[in-house]
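Return atomic coordinates for the entry below.
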Amino acid sequence: MYYSSYALLTIILIVICNYDVFVKDDYFEILEDVGPYRHYLCAVVVFLITDTMWGVLYEYHLVALCYIDTVLYFITLSTVLYLWTRYVVIYLKTEDKIGTIIMKSGALAAIVTIILLIVNFFHPIFFKFTLDGVYVPKVMRNVLVTIEVVLYFSSSMLAFYVSRKQKNNYRFRVVGGVGLLLTVFGVMQFYVDKLPLSTIGYTIGTSLLHSFVLEDEKKESNRRLKRLLEHEKKQYEELEKTRKIAFVDALTGVHSKHSYFEYEKVLNKRIENKEGLQFAVIVFDLNNLKKINDELGHDCGDKYIKDGCKLICNVFAHSPIFRVGGDEFVAVLQGRDYLNREYLTKTFSRMVMNNTEINGVVVAWGMDEYIVEKDDDYQAVFERADKKMYENKRQLKEKKVFNDV
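Alright, predicted model coming up:
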C-alpha cells in the first residue's frame, strides 16, 4: 500500500502547490505559456491517479480492474510525455525543425502506445497478468520507457542549448534540469518497475517548475508591469505639465488664450444645443501698459499685468479668468457671479476709480449678457462686451486727463 500512499500524497502536493494554475486565472493574465503547462499538470495528476489505483488494485488482487488501470496508466504516461515535449517546445519558443521533431515524436509515441495497447489485449506485448494475478512487463513496455527516456533527455538538451543561445536564461536551464531529472528517474523505473520512481520524478519536477519557472515568470511580469505603470505615470505627469503650459498663462497663473478658445467651443456647442444657458462676458483691458513698459521697463510692466489680473480675480473669484492678450483678459460669469454681476461690476468699477486717484492699476472693462432669443454664438456676446470695454477705456482716459489738469 505504500506505493499507492506515495502516489496519493504526490497528487495532494501537486494540487496544493499548483492550485493557482489549476483554478485561478492569475497566471493566465500575465503569462502566455501557462495553458500548455496546465495541460501537462492535468495529465500528470491523471497519471498519478491511475498509479494510485494500480497499487490498491494490485494489492487486493483485483486483476480485471488492475488490467484496465494498467492500460490507462500507459496511455496517461505517453500523454504526459507528449504534453511535456509540447510545453517545452512552446515555452522555449523553438518551434523549428528540432523542436517540431521532438514534439511530433511525443505525439507519435502516444498514438503508437494506444494502438499497441489494443493489440496487447489480444496478444500480450506490453504487459500481462498471470493466472495468480502477478504483473509481468513485456518488451513493448520497455520500448515505451526507452522512448520516454530518450524524449525527456532530448527536451532537456534542447532547453540547455536554447538557454546558452539566449544569454543563459536560467529558467530554461531549470526546464532542462527537470527534463534531465525525469530522464534519470525514467531509467531507474526501467529497472525497478515495482517502485513509484516516476512519481518521485514528477513530484520533484513539478515543484521545481512551479518555484523557479512559473513564480519567477510571475515576478518578472510584475516587475515589467510596475515599470510600465511607472512609465505611464511619468508620461501622465509630462502630459499634465504640457497641458498646464498650454492651458495656464505662465505670467499670471490664470487660464491661457488656448484654454479660452477651448472654453468658447464648449459654450458654442451648448448654445447650439439650446441648453438655456445663463452667462455674461466681461472684457478687460489694462490702461497705460505700453507707457509703463517704455518708461519703466518690462519687469514693471509684468508686475502691472499681474496686479491687474489679481484685481480681476479677487472680485470675480468664482468665474474662469482668461488672459487673451498682452494686457487683455476675459471673464465668463456663470452661477453665483452671474447672479451677482451688477454688484460685482459696481465693486470692480469703484476699485478701478480709486486706483485712478492713487496711480494704481487701471483696468477698463465692458460686460454684456447672453440673450437666448438674440445670440447664435458666443462671439456675438463678446463683441458687445468688447465694444463697451472700449467705451469705458475712453471714459477712464478722459477722467485721467481731467485729474491731471
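
can we go C-alpha only for contacts and neighbour counts from here?
Noted.

Next, work out how far apart Arg336 and Leu344 are.
Separation of Arg336 from Leu344 (C-alpha to C-alpha, to the nearest Å): 11 Å.

please give me the structure for this one as well, since I'd like to look at both together:
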Amino acid sequence: MYYSVIGILATMILLIENHDILFNSDSTTQMPSWKIYRNFLFAVLFYYLTDITWGLFEHLKMADLLYVDTILYFFAMASGVYFWAQYTVAYLNDETAFGKILVFLGRAVAGMILLANLINIFVPIYFTIDENSVYEGLMLRDVMLVVQIMLLIMISLYAFSAIGRQPKEKKARYRTIALFGFIMALFLTIQFWNAYLPLYSCAYMMGTCLLHTFVINNERQEYQEMKKMVTDLKKEILNINDKWSKRD
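All right, here's what the predicted structure looks like:
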C-alpha cells in the first residue's frame, strides 16, 4: 500500500501546479506546443492513476484487477514517452527528418506495447501475474523498457543539440527539456531492476516540477508580454484611425 503514496502525492502536485493548463482553455493553451504539452500532462496523470491502483491491487492481492491495471500501466508509460517526443519536437519548432523520426518512434513504441500486452492476455510474452498477485516481467518487457530508455535519451540529446542555436534567455528552457529526458531515463533504468519501487512516478514528479518552473512559467510570461504589446499596438492604431477620421 505504501507503493501508492508516491503516486497520490505526485497526482496532487500535478493537479495543483498545472490546473490552468489541464482545465482552462484560454488563448495560451491554444498554442500548438502547449496543446501537445496538455496531452502530455494527461498522459502523466493517466500513468499516476495506474501506478496508484497497481500498488492498491497488489497490496489487496486482487490478481485479475492487477493484471488489467498492469496492461494499462505499460500503455500509459509508453504514451507519456510518445507525447514527450511530440512536445519536444513541437517546442523546438523543428521540421527536420530526425524530429519526425522521433515522433514516429514514440508512436510506434506505444502501438507495439499495446499490441504486445493484448497478445499477452492469451500467450504470456510480456509479463505474468500468478494467483498470489506476484508480478514477473518477461524478456519482451525488458526489451521494450530498454527501447523506451534509449528513446528518452535520444530525445534529450536532440534537445541538447539545439541549445547552442538559441538566444541566451531560452538556453535554460532547452537545458530543462533535455534534463527531463535524462531524469526519466535514469529512474526508469533503476526501476528496470526493481519493479516494486515507484521510481518512474518520482521522476515524473521531479521532471514536471522543473518544466513548470523553468519552461512553462517563462513561456507564459513571455506570451503575456507579447499579448500586451499586441493589445497596445491595436489601441494605438485605433487612436490614429480616430484622429484621421476626425480630420476628414
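
Arg336 and Leu344 of the first structure: which has the busier surroundings?
Leu344 (16 against 12; other C-alpha atoms under 10 Å).

Count the neighbours of the nearest residue to that one once chain neighbours are set aside for me.
Excluding its sequence neighbours, the residue lying closest to Leu344 of the first structure (C-alpha to C-alpha, 6 or more residues apart in numbering) is Val315, at 6.5 Å. Per other C-alpha under 10 Å, the neighbour tally for Val315 of the first structure reads 16.

wait, isn't Val315 of the first structure in contact with Lys346?
No: if you go by C-alpha atoms under 8 Å, Val315 of the first structure and Lys346 don't touch, sitting 10.1 Å apart.

quick one on the thing from earlier: can you tell me what the residue nearest to Leu344 of the first structure aligns to in the second structure?
Structural alignment (TM-score structural alignment) places Val315 of the first structure against a gap in the second structure.

contacting residues for the residue mapped onto Cys66 of the first structure from the second structure?
Aligned by TM-score structural alignment, Cys66 of the first structure pairs with Leu66 of the second structure. Applying C-alpha atoms under 8 Å, 6 or more residues apart in numbering, we find Leu66 of the second structure in contact with Trp54, Phe57, Glu58, Ile129, Ser133.

of all those, which comes closest to Phe83 of the second structure?
Nearest to Phe83 of the second structure among these: Trp54, at 22.4 Å, using C-alpha to C-alpha.

give the contact list for the closest one.
Contacts for Trp54 of the second structure (C-alpha under 8 Å, 6+ apart) come out as Ser4, Leu66, Asp69, Thr70, Tyr73.

Show the subsequent helix or strand relative to the helix or strand in which it is found.
Trp54 of the second structure is part of helix 32-60, with elements assigned from DSSP states H and E. Following helix 32-60 of the second structure in sequence order, the next helix or strand is helix 63-92 (DSSP H and E).

buried set for stretch 40-59 of the second structure?
40-58 (16 or more other C-alpha atoms under 10 Å).

quick revisit: drop anything exposed from the contacts of Trp54 of the second structure.
Buried members of the contacts of Trp54 of the second structure, counted by 16+ other C-alpha under 10 Å: Ser4, Leu66, Asp69, Thr70, Tyr73.

Would you check how far apart the match of Cys66 of the first structure and Thr11 of the second structure are?
Shown here: Leu66 of the second structure relative to Thr11 of the second structure, a distance of 20 Å by C-alpha to C-alpha.

Look through the first structure and tell me its longest helix.
Ranked by residue count under DSSP state H, the longest helix found in the first structure is helix 215-247.

spatially speaking, which residue is in the middle of the second structure?
A centroid search over the second structure (C-alpha atoms, centre = their mean) returns Phe40, at 4.1 Å, as the residue closest to the centre.

just to revisit the earlier point, run the chain-centre distance for the longest helix of the first structure.
Computed by C-alpha atoms, centre = their mean, to the nearest Å, the separation of helix 215-247 of the first structure from the middle of its chain amounts to 10 Å.

Tell me the first helix or strand C-terminal of that helix.
Assigned by DSSP H and E, the successor of helix 215-247 of the first structure is helix 257-272.

That following helix relative to helix 215-247, how many degrees between them?
With axes from the mean of the first three to the mean of the last three C-alpha atoms, to 10 degrees defining the directions, helix 257-272 of the first structure sits at 90 degrees from helix 215-247.

still on that earlier bit, how many other residues sit next to the residue nearest to the residue nearest to the centre of the second structure when sequence neighbours are not counted?
Once flanking residues are discounted, Phe40 of the second structure sits nearest to Phe83: 5.1 Å by C-alpha to C-alpha, 6+ apart. For Phe83 of the second structure, the count of nearby residues is 23 (other C-alpha under 10 Å).

ok, Phe83 of the second structure to Thr28 of the second structure distance?
Distance of Phe83 of the second structure to Thr28 of the second structure, computed by C-alpha to C-alpha: 19 Å.

Give me the three-state assignment for the aligned partner of Glu136 of the second structure in the first structure.
For Glu136 of the second structure, the aligned position in the first structure is Val136, judged by TM-score structural alignment. Secondary structure, DSSP: H, G, I helix; E, B strand; the rest coil: Val136 of the first structure is strand.

distance of Val136 of the first structure from Glu328 of the first structure?
According to C-alpha to C-alpha, Val136 of the first structure stands 102 Å off from Glu328 of the first structure.

again with Val21 of the first structure
In terms of C-alpha to C-alpha, Val21 of the first structure sits 65 Å off from Glu328 of the first structure.

before we move on, what about Ile98 of the first structure?
Relative to Glu328 of the first structure, Ile98 of the first structure is positioned 76 Å away (C-alpha to C-alpha).

Which one's more surrounded, the two?
Glu328 (19 against 14).

Great, nothing more from me.
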